[in-house]
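Asker: Coordinates only, no sequence provided:
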């Protein structure tokens, strides 16, 4: 995620901000220009952009403090492009559920930012029932005793158990599943990968290349799931996959790798936005530990350039975390097979981006 600036006073502001701490103007994120807009609140209650003079209104979910995206007053819509796919949201009368929804929306808005940045198709199921996107955020307590809401994807509908927004419950699930990484944003990036497999790979000119890299997806997903949970991952999975779960089925290998491509791109954009240069004092130039993050990965057509900058950055991030006594921020190894899978995802995404 990039660092933004207030277009009224030029002070740095962040993606989630709703006001500028320096000039006190309101802030809203414009999902069309993908920029932060400084807003002056008028006596009649309208809000005018400091730079353009255009009047805006907040998304209806702003009243719950879960969204800071804005819509031009010329558009009668009351809900922004990031919130439009929401089909089921938590009960806002329960403070704990509202807090969890806020955590979920912070992650989902970052997801939507990336999809819009790449010009990937993002359309609500309300507008496109067959190919559109929808989100259900649900709680176990509304199910019969013993049943659980399962986080997952099915035909464009992404369901998330709101318990994932609770740090303690998520850490317990991470431990029980023997996972090295589990975040709300990570879940979104994985599940949206399934959605874009259906949209961009299934029946497309990319399907043959997908099968060469990931395997033939035409066998029973349920049988693959049962086999994975009964037997676990093959002992040599680290040689061919980004995670143990990716071994379960070609669809899961795609979704796991897609999520990592999003991790890499967005983190590199942050480093680029901060003007980060990595120049270890004790490592020789050819050690692969140095990098100048001088390109925004979202806009970079050259996958090798992205990959070359990611390796030093991920090593540095892990080293910083260890200095704080924390776990590695990126506890993964990108083997040659995964590198080529990432390259393929890069090609698929940029084929869409270049259409616009």
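Answerer: Received it, and whenever you're ready, just let me know what you need. Since this is a predicted model, take the numbers as computed values, not measurements. Numbers count the residues shown, from 1 in each chain.
Asker: going forward, measure contacts and count neighbours with C-alpha atoms only.
Answerer: OK.
Asker: so what does the strand ranked longest in the chain touch, helix or strand wise?
Answerer: Ranked by residue count under DSSP state E, the longest strand found in the chain is strand 35-41. Applying 3 or more Cα pairs under 8 Å, 6 or more residues apart in numbering; DSSP states H and E, one finds that strand 35-41 contacts strand 4-5, strand 26-30, strand 47-49.
Asker: Quick one: the helices in the stretch 101-250 of the chain, in order.
Answerer: For the stretch 101-250 of the chain, the helices defined by DSSP state H, counting those that start in this stretch occupy 167-176, 184-196, 207-214, 221-231, 250-273.
Asker: Any chance of the helices and strands packed on strand 35-41 in TSV with mean neighbour count and distance to residue 269 as columns?
Answerer: TSV is the format used below for the helices and strands packed on strand 35-41 (neighbours: other Cα atoms under 10 Å; distance: least, Cα to Cα, whole Å):
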stretch	mean neighbour count	distance to residue 269
strand 4-5	18	12
strand 26-30	24	18
strand 47-49	21	26
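Asker: ok, and here's another one to check against it:
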């Protein structure tokens, strides 16, 4: 994630900020230019402020009123929802204040996932634009029937159980499932991976190339998952997959690898924004030494560049977490097979595999 600054006073600000703590200007994120804008009220709208302002007018996404979105829309646009919120199909019942709090956490994760997709120039059709466009339903379990909501993907419609936004409940589920890592952001990155398999692999001319790397996706999906949950993960999964769940089916292997690619590039962008250098005093061979001084989204960056920097950065971050008594920030091992799979994702999102992609172009 990029580190931003207030255009009015140059104070460091963050992706979710809505007010600058130094100059008190309202703030909003403008996705096409990937900038945080300082704003002043003007006749029911907002006018851009700051030394380089051209006086352009903006409006907030309609969901700004609920405190769940700070993205901006051009004042003359007919859209009421921003480029992230227009993918929502079902939101929680807003008559319940607790739902709004949980929804805010949902949107924070979803906006970060969409930010990365935009930085990678990936297609982002809505359900209105394509029958299998990307849509989100945030659902609560039915208390009357006891029917639980299952997080999952169905032809572009991604369902996220609202309970996943509750930290205690999500931790209970993580423990029950024996997972080393379970976050809201991870859910969004994983589930959207299924949608991008449809768009970029199935519909993008990359099916045969993908099968060479991830295996036979024609294996019965339901049977594969039932076998995984009944028998547990295959005993040698660490040799071939980024997680035990990735070994259940080729689709899950792709989605898990996709999610990890998003984890890695977003964190490396953060490292670049913060000017991070990792140079351990005892690393005589330089294996854990890196300076993250590159744009991880640049077309010329190789997966080996990414993997080398990530090895050093993740090792350092895990050590910091342990020093604070927390679990590893990134409790996974990237062997050569997994790096190869990440390399497929890397080439896929950069248009080097298949028919290419629709690019999100900055104005």
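Answerer: Alright, I've got the coordinates. Computed from a predicted structure; not experimentally measured.
Asker: about what we covered before: determine which of the helices of the stretch 101-250 of structure 1 approaches residue 27 of structure 1 most closely.
Answerer: Residue 27 of structure 1 sits nearest to helix 250-273 of all the helices of the stretch 101-250 of structure 1, at 19.4 Å, using Cα to Cα.
Asker: residue in structure 2 matching residue 102 of structure 1?
Answerer: Under the alignment (TM-score structural alignment), residue 102 of structure 1 maps onto residue 104 of structure 2.
Asker: Run a quick check on that match versus residue 70, I expect a contact.
Answerer: No - contact criterion Cα atoms under 8 Å: residue 104 of structure 2 and residue 70 do not qualify, at 11.2 Å.
Asker: So for those two, which sits in the more crowded spot?
Answerer: Set side by side, residue 104 of structure 2 and residue 70 show more neighbours around residue 70, with 26 against 18, by other Cα atoms under 10 Å.
Asker: In space, what's closest to that one - neighbours in sequence excluded?
Answerer: residue 28 (5.1 Å; Cα to Cα, 6 or more residues apart in numbering).
Asker: do residue 4 of structure 2 as well
Answerer: residue 13 (5.2 Å).
Asker: list the contacts for the one you found?
Answerer: 3, 4, 5, 6, 20 (Cα atoms under 8 Å, 6 or more residues apart in numbering).
Asker: Identify the farthest-apart pair in those.
Answerer: That would be 3 and 20, which, of the contacts of residue 13 of structure 2, are the farthest apart (Cα to Cα) at 13.8 Å.
Asker: For these two, indicate the residue with more neighbours.
Answerer: residue 20 (21 against 16).
Asker: any idea how far the more buried one lies from residue 4 of structure 2?
Answerer: 11 Å (Cα to Cα, to the nearest Å).
Asker: Which of the contacts of residue 13 of structure 2 are retained in structure 1?
Answerer: Among these, the contacts conserved in structure 1 (both residues aligned by TM-score structural alignment, their matches' Cα atoms under 8 Å) are 3, 4, 5, 6, 20.
Asker: now, which of those residues sits nearest residue 242 of structure 2?
Answerer: Relative to residue 242 of structure 2, the closest of those is residue 3; by Cα to Cα it sits at 28.6 Å.
Asker: tell me the contacts of the residue nearest to the closest one when sequence neighbours are not counted?
Answerer: Spatial nearest neighbour of residue 3 of structure 2, chain neighbours left out: residue 273 (5.5 Å); criterion: Cα to Cα, 6+ apart. Contacts for residue 273 of structure 2 (Cα under 8 Å, 6+ apart) come out as 1, 2, 3.
Asker: any chance of the residues you listed in JSON lines, with distance to residue 244 of structure 2 too?
Answerer: What follows is these, written out as JSON lines (distance: Cα to Cα, whole Å):
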{"residue": "1", "distance to residue 244 of structure 2": "27"}
{"residue": "2", "distance to residue 244 of structure 2": "31"}
{"residue": "3", "distance to residue 244 of structure 2": "34"}
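Asker: For residue 356 of structure 2, state which of those residues is nearest.
Answerer: The closest of those, once distances to residue 356 of structure 2 are taken by Cα to Cα, is residue 1, at 24.6 Å.
Asker: For the closest residue to residue 186 of structure 1 other than its chain neighbours, give me its contacts.
Answerer: Spatial nearest neighbour of residue 186 of structure 1, chain neighbours left out: residue 259 (6.6 Å); criterion: Cα to Cα, 6+ apart. Applying Cα under 8 Å, 6+ apart, we find residue 259 of structure 1 in contact with 186, 189, 190, 193.
Asker: closest one to residue 327 of structure 1 among the helices and strands packed on strand 35-41 of structure 1?
Answerer: Of those, nearest to residue 327 of structure 1 by Cα to Cα is strand 4-5, at 28.7 Å.
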